[in-house]
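Chemist: Provided below are the primary sequence and the corresponding predicted coordinates.
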Amino acid sequence: MFEPIILQEYLNKLLLLVLEAEEADLKATLWSIPETTEKLCLFTNDSQVKALYITKSKKDTNDGSYNYTISHTITYHLNDIALISITKHNDKLDPYYLIQSQIQFLNLPGPAISEYVSTSMNSHEEAIYSCIHYSVAPYFDAYVANNDYNEINKNMMIIKFKNIEIPLIYLNIHPIIQKAIEKAKGRRATIEYIDLALLGDIAFLNKLQSDVKSWIKEIKKVIQLSRDPSNGMTIQEINFWLNKETALEKIKNQINSDQIVLTLNILGHAQHFHATTSFANIGLKEAKEQVHKYNVLMKDFPIEELLSAPDVTKIKEALCAIFAHYNKKMRITQYPIKKTLALVEAISHGLNDILIKVLGDFCLMYMEYKDFEKVMSDVEDVFKTWDVIIREFTNVARDVMHKHSDKFVQIKIDPVHDKLQERIEFIRNFRKQHEQLYQTIVNTMIKIKDAIKIEDDVVQQQESITINKIDFLEEINVAYKSVKDINVLDISVNDTEIWMKAEFTYNECVSRYNALFVKPKIRSAIQKYQNELIDKVKNDISKLYNKFSQQYYKSGANYMAQLRDLPTISGFMIWAHQIEIQLHIYMKRIEDVLGKD
């Protein structure tokens, strides 16, 4: 445990220099308040307290003295002259390292600074601008200039998702034990360095025994820590086990320190075997072995490549790298199969999030159709890659389970990104149909104009008036605007309802063109395109018929149903229903071309 008095002494020297504080003012205000010690203790030893703020403010007495206050939050007062922000590099301060290497501070002006110092700074905005523009920004620019940007982005993503869930344990040492260690001057301290009278002192021995019990309690908190990989991100699970191994190693180093060894030797000499035996059987060795076996999988896990992928191609490469590592390490790690399945679903969650992030930068509904289709093709490759590597992973997982004779676990993955995949496929099909409609009308307008030119003057005039009344392309564009500004990647219930309403508006607007297709003059003009559309639908129906003729048992759907452990009859019914739905879609396309009649 880091003693707050050490931090107090350091801050006292710092404030004298940075805030030009007077020793008397600090003693009369800051150090005389009991809450100050409590706040210092929380800052040094509580991982939840990240910062300290010390404020210098003017008094109403105008006697030349100042108030100094300390807090874990910043408050704004007109009497504030200056503020020092103090942050720590780690969750807790380590008593074995210099304090100046573990904290950093920032000096900020208060609103009352202009009354005491000659300055042109007139506002907090100027102070903030100066701090960021002349300190933080140049520091960041210099760092970026000497490092790879993608590597920086990856590290930033790690920090974003990093959860420090393992508390750092510092075992309290009795002052007499500490003095004995210092007296030994680097040699191994033995009970000879302890006063003989103390070796028989019941109060002293009971205090040591109480310390050992508190050590056991604190160490067991770390040993018994675990987590469910289905809660949170993949990188949080990875960091948890890596951090736990580090924490256990630090505990082991403390246990092997002279202070702990001497304490246990004294208790053993006094025949307090209950405390020493309990401490020896705490289970640290077994915990370290278990975590080490888990970390065969966690070490060098390339999840950062997925979280920081800048484009769809990199996402695909990251998935391949992740499961190449996974399938290799899974054969030699002791990480449980049940946790492994949850971790794969967490990877799917990460895939879902990074796809939304990357695709969100494209503005999918605004893209030129050619560029849109290129992106969609790349995304389709990502989903196909996922299906392939999951099949391979499933086979490896089953082999590992049989090899280790583990209790049977159903190998079933429920990908989080399934709904996003369905939405992307739907949007791709929607834009494809819209583009076909748009291009059909563009090409048909040319044919219509050519057909009108060969009519007599009266018919030509009537048809021209009819055609000119409708700006076909403008109406199609207006219809498309109803869906253009919707976040199509948001699959929440609320945004799905918004999309459905917009799609209904779009369909209402474009449905009128079905009637145009059956008018004699227009129909003759679009006959060529009509035949092409019908031929395409016929080919699609033919492919669907061949798929149905091959029977369910020879289909890829049967294989996927087995992977997901679906009953055969259920898989068959789902397969048949999907074919029926697809057939209805093709029939609807014919209806759109020929009309309901």
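Modeler: That came through fine. Note that this is a predicted model, so its numbers are computed, not measured.

Chemist: every contact and neighbour count from this point should use C-alpha atoms.
Modeler: OK.

Chemist: residues in contact with the closest residue in space to Ile194 that isn't next to it in sequence?
Modeler: Nearest non-adjacent residue to Ile194, counting by C-alpha to C-alpha, 6 or more residues apart in numbering: Ala180, 6.5 Å away. Ala180 makes contacts with 189, 193-194, as judged by C-alpha atoms under 8 Å, 6 or more residues apart in numbering.

Chemist: relative to Ile238, how far out is the residue nearest to the spatial centre of the chain?
Modeler: Centroid-nearest residue in the chain, with C-alpha atoms, centre = their mean: Phe161, separated by 4.7 Å. Applying C-alpha to C-alpha, to the nearest Å, the value for Phe161 to Ile238 is 11 Å.

Chemist: Ile81: helix or strand, and which one exactly?
Modeler: In this assignment (DSSP states H and E), Ile81 forms part of strand 80-88.

Chemist: buried stuff in that strand?
Modeler: For strand 80-88, a neighbour-count test (16 or more other C-alpha atoms under 10 Å) marks 80-88 as buried.

Chemist: ok, of the residues you listed, which one's closest to Ile347?
Modeler: Of all the buried residues of strand 80-88, Lys88 has the smallest distance to Ile347: 31.9 Å, by C-alpha to C-alpha.

Chemist: ok, the closest one touching Leu52?
Modeler: No. Checked against C-alpha atoms under 8 Å, the pair Lys88 and Leu52 is beyond contact range at 9.2 Å.

Chemist: before we move on, what SS does Ile169 have?
Modeler: coil (DSSP: H, G, I helix; E, B strand; the rest coil).

Chemist: what strand or helix carries Pro415?
Modeler: With DSSP H and E as the test, Pro415 turns up in no helix or strand.

Chemist: run a quick neighbour tally on it.
Modeler: Neighbour count for Pro415, taken as other C-alpha atoms under 10 Å: 16.

Chemist: Ile173 and Ile158: what is the separation?
Modeler: Ile173 is 36 Å from Ile158, by C-alpha to C-alpha.

Chemist: neighbour count for the two, which is higher?
Modeler: Using other C-alpha under 10 Å, the more surrounded residue of Ile173 and Ile158 is Ile158, with 18 against 15.

Chemist: contact partners for the more buried one?
Modeler: Contacts of Ile158 by C-alpha under 8 Å, 6+ apart are 235, 304.

Chemist: for His349, see how far away it is.
Modeler: 16 Å.

Chemist: could you look up the SS state of Asn107?
Modeler: With three-state DSSP as the criterion, Asn107 reads strand.

Chemist: try this one side by side with the last:
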Amino acid sequence: MASSADVAPAADVLPVADFQRYLLSTCMPLFGEGSALSVDSFKASLEDAEATITLDQFVSDSATRVLQVHCYPARANDDSPMDGSSYRVRVNLGIEYAPGKKSGHDVVCFIKRFSAPLAKDQTLNHQLQIMTLGLGTSAEGDKTDSDTATSSSGENTEEEDEDRGNLLSVVYNYVHQSFTPLVNEYSKVHMPQSDMTNLSEGTRGLPAIRRRMKELELALLQYQQNIEIPEVNLIFHPVIQQAATLVREKGVLIDVEALGLEDKVNDVVFVNTIQGGVSKWIKEIQKVTRLVNEPLPGTAMQEINFWCDLNRALLAVQEKLKSPEVEITLAVLQRAKRYLATVSFSTDHGLGPALQQVSSVMTLMKEFPMNSILSATDINQLNQGVTLVFTHLKKIRVADSYNLSRLLHLVEVMSSDLTQQVISLLRVYSLIEIPFNQFEQLISSCKELFTNWHRQVATLYDLTKELFKRRGGSINTEKLPMLSELQMEHVAIEERLMELYEFREQHEKLRDVIQRVLGGSNTIGLDETRGGDSTNDALTEINSAYAQLNSLDPLDVSGEGMTAWKNLRKAYDLCIDRVEGRIINSLTSRLSATSNADEMFRVFSKYNALFFRPRIRSAVQQFQMQLIENVKEDVSSLQAKFRAHYAYSEASRTSKLRDIPPIAGAVMWAKQIERKLKMLLSRVESVLGVGWEQHVEGKALKAAAEAFIAKLNPQLIFDQWVNDLASMPIFDIKNIILNIVTEDTPKGEKKKLVVAFNQQIVTLFKEVRNLEWLGYRVPFTLKMIAEDAKSKYPFAMSLDASLKTYTSTCRRIQPIFEALTAAYVREVRATIGKTFTKGNEMRWHADGLGEYVTDLATKVERLHDKVDDLLQKTSDIDTLLESVRTSSDFQAGDVQTVLVKIQAHVDELSLAGYANLNVFVKNLNTLISEILGK
């Protein structure tokens, strides 16, 4: 790109003659070559001396960057060209605009791209930009998409109207059709929604540029759409004007005598003349005041601008009626006793009521935020604009003069404006081709917009009904239409967008499912021998079917657009039907080849994602019913197992072996059944697909399963256990540790020493431990009892073992040994007796409990060992004595040996510290003597 300092040498500047030929070849097709404008006439105009100087300056001067070429009809007083052409051509530098051009005045504007002379070694297309500007309409006039309102005040000439409308239409077309879309496309490339964090400083200003472009476009459109309010032109009599001049210049009071109009009061012709003028004033003012009953225009901005302009016009009329000319005229008529004329003027022009009505309406129309909708650059801004507009519309409460039915009609018109704005904003996207996640976000914003609109309309309608009742709803008041009767134009585009979203969602889901279900090298796809290749073929065919919609304009909701949408949908469905047909053949062949229910379940679990397609779902219905029956049988089996009760189940016996208490075991058992039931239900989902609960068979199975799960609820077992514990004896750590109980035996009652520790307490802390592990919240009191019992449980078990050992050991002591073990038995009994010592009982909370339990266990163990040792040694002695008693040839030496061995055992007993050993030895000696004596 060249800069302003890049000025080419004179030798490199484009010759003027070459530039003239370029203008001739470029402009003639634009102006229209024919009888009206000939090539020779155009060429002669360009070669004119004045035109040549102008063209030379444009070509060679770096500072001159704009050239205009005008083509316009020759005026009657213009010198006709020599060739007789009815059109003239002229050129000028810079931008020139003169109002009042005649129809057919066309302008082509050439703009240099760079501040430099035109170089002859570069093509002019790269050095110039060309714009066409029509300053007037041709024969039929240009009709742009702005639908400009054509109400005229009657004061401007026809040429000026054509001039203004055509020029603004051209500028609007450039902005609307070229500049704004170009900026939008530039923004899409340089400011993508997916990467808003890595934008340069220049790029960050693009949203502001887009908004300003939108505001410019809107301003141009509104200027063309404004309804012209006729200007009130009050014509005054020259004599009255002279008198008014005296009032203004010399401050003379408005008085007939002071103004020298006494003679005129008696001049009938003069009075009749000014009275006729007053009558014309009434008609002139009524042209404005009667506009209050004008029907609603085509757009919301036209309505807003209409009331604003009407308000300004009425205020201007009010100011004119305060002028000296009006006051002097009315004073003359009053002095001439033309009372009817003055009274008629005051009552007939209707300015007061009109001002009052418009003033009330202006509370609603003033600062109306319609631009927040019309200048929005994205859907979110549009949604915010809708909220602002409807919030403003609540001012209808104080705008008593604004008709309520007109307000609802305004909402309908706003719906039309909303439709155009939504289409305009969505037009920059290719709704068929953009990625689905971006499309989904866009549609989500549209859903929020339309939901907000309907909510706001419903709220406004309720307010309107309330105001209708408050204002009386008289016979003269137009009846309000029903909310459902309002014609909202945006509904069509809303329905189309929702249909398009549903269509694209189904398409993306189908593509996803086919890729996931049929993709992969180990997957049997549409063709079992081709695997992944057939998956690619299916995806290609689906994509091709979708590609047919690329030619569709999804925002066209006209009759032709609806037909095109239906036809393309039908073509798409035909392609998808072929793909579904191959999938159905593959699926049914695989299901038919299965040998058992488990294999069939595996096939269904793989393909069930495809069951959202009605054809595929109906094709496998026979296999589904077969598997559903299997599931029903399994559910019935679980129900029978539950009815058999946990106590009689194999799980109960297994739990006992694993030291799992009964309640925790029952809870685990119920959870296990529930888990199996849920697994069966997941199998149902794999068979019937997502939403299986809505299926006829699935609904019945779901109801039965929910009823079964309600009975299985482990919480019920837990709650019942908590309630039962309320009647169970509570473990009290203040109780003594041992207790004497009476047992009934065949020989009568018998006292028994037991540990004062309830076995249910043992079960309790085991239950608490397992239930907490299962996630249940055990009541605090039970938890504390279990904790206490758990801490004392080892002592209780040790005491119980000691008592059992002591009892069994005492039963083994024979009367002959009682003397020997008396000391050990006595110390055990003394230790046990401490428990029952009055005032010093051993209790579970005692600090010395551990020492006591250990001491008792030690003494019982010693008693047990002494008794075992005594019994062993006495058994050996008995064996030796028996050998002597039964031997017939025992020699003296053999007897001596036996006696030595017996003495050794006796010595061991003596060394072991047995008490009363002398008694035992005496009895033993007596026994030996008896044996030897025999």
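Modeler: Nice, I can see it. The shown structure was predicted, so the numbers you read here are calculated from the model rather than taken from an experiment.

Chemist: rewinding a little: let me know the helix or strand that the counterpart of the residue nearest to Ile194 of structure 1 in structure 2 is in.
Modeler: Structural alignment (TM-score structural alignment) places Ala180 of structure 1 against Ala243 in structure 2. Using DSSP H and E, Ala243 of structure 2 maps to helix 238-250.

Chemist: and Leu220 of structure 2, by the same measure?
Modeler: helix 206-225.

Chemist: buried sites along that helix?
Modeler: Those would be 206-207, 210-211, 213-218, 220-225, for helix 206-225 of structure 2 by 16+ other C-alpha under 10 Å.

Chemist: and it, how far from the chain's centre?
Modeler: Distance of helix 206-225 of structure 2 from the chain centroid (C-alpha atoms, centre = their mean, to the nearest Å) equals 31 Å.

Chemist: what of stretch 150-165 of structure 1?
Modeler: The answer for stretch 150-165 of structure 1 is 9 Å, by C-alpha atoms, centre = their mean.

Chemist: again, but for stretch 279-291 of structure 2
Modeler: 57 Å.

Chemist: whereabouts in structure 1 does that stretch align?
Modeler: Under TM-score structural alignment, the match for stretch 279-291 of structure 2 is residues 213-225.

Chemist: repeat that for stretch 662-672 of structure 2.
Modeler: Using TM-score structural alignment, stretch 662-672 of structure 2 finds no match anywhere in structure 1.

Chemist: next: stretch 851-863 of structure 2.
Modeler: So stretch 851-863 of structure 2 is aligned with nothing, judged by TM-score structural alignment.

Chemist: show me which residues of that stretch are buried.
Modeler: Result for stretch 851-863 of structure 2 [16+ other C-alpha under 10 Å]: buried residues 852-854, 856-857, 859-861, 863.

Chemist: and which of those residues is nearest Ala670 of structure 2?
Modeler: Val853 (41.2 Å).

Chemist: so who does the closest one touch?
Modeler: Here Val853 of structure 2 is in contact with 795, 798-799 (criterion: C-alpha under 8 Å, 6+ apart).

Chemist: that one: what secondary structure?
Modeler: helix.

Chemist: what residues sit buried inside the helix or strand containing Lys750 of structure 2?
Modeler: Element membership for Lys750 of structure 2 (DSSP H and E) is strand 748-755. Buried residues in strand 748-755 of structure 2, counted by 16+ other C-alpha under 10 Å: Val755.

Chemist: what span of structure 1 is the next helix-or-strand element following it aligned with?
Modeler: Per DSSP H and E, the first helix or strand lying C-terminal to strand 748-755 of structure 2 is helix 759-773. Using TM-score structural alignment, helix 759-773 of structure 2 lines up with nothing in structure 1.

Chemist: chain center to helix 759-773 of structure 2: distance?
Modeler: Using C-alpha atoms, centre = their mean, the offset of helix 759-773 of structure 2 from its chain centre is 49 Å.

Chemist: helices or strands next to that helix in the packing?
Modeler: helix 662-688, helix 780-812 (3 or more C-alpha pairs under 8 Å, 6 or more residues apart in numbering; DSSP states H and E).

Chemist: now these in a markdown table, with distance to Arg578 of structure 2 and mean neighbour count?
Modeler: As requested, these are exported to a markdown table (distance: least, C-alpha to C-alpha, whole Å; neighbours: other C-alpha atoms under 10 Å):
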| stretch | distance to Arg578 of structure 2 | mean neighbour count |
| --- | --- | --- |
| helix 662-688 | 23 | 20 |
| helix 780-812 | 67 | 17 |
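
Chemist: any chance of the ones you listed in a markdown table, with distance to Ser80 of structure 2 too?
Modeler: Output for those, formatted as a markdown table (distance: least, C-alpha to C-alpha, whole Å):
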| stretch | distance to Ser80 of structure 2 |
| --- | --- |
| helix 662-688 | 89 |
| helix 780-812 | 115 |
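
Chemist: ok now stretch 166-177 of structure 1, how far from the chain's centre?
Modeler: Worked out by C-alpha atoms, centre = their mean, stretch 166-177 of structure 1 lies 34 Å from the chain centre.

Chemist: residues in contact with it?
Modeler: 1, 47, 91-92, 194, 208, 211, 215, 218-219, 222, 225, 240, 243-244, 247, 251, 254, 259-260, 262-263.

Chemist: name the residues of that stretch that are buried.
Modeler: Buried residues in stretch 166-177 of structure 1 (16+ other C-alpha under 10 Å): 166-171, 177.
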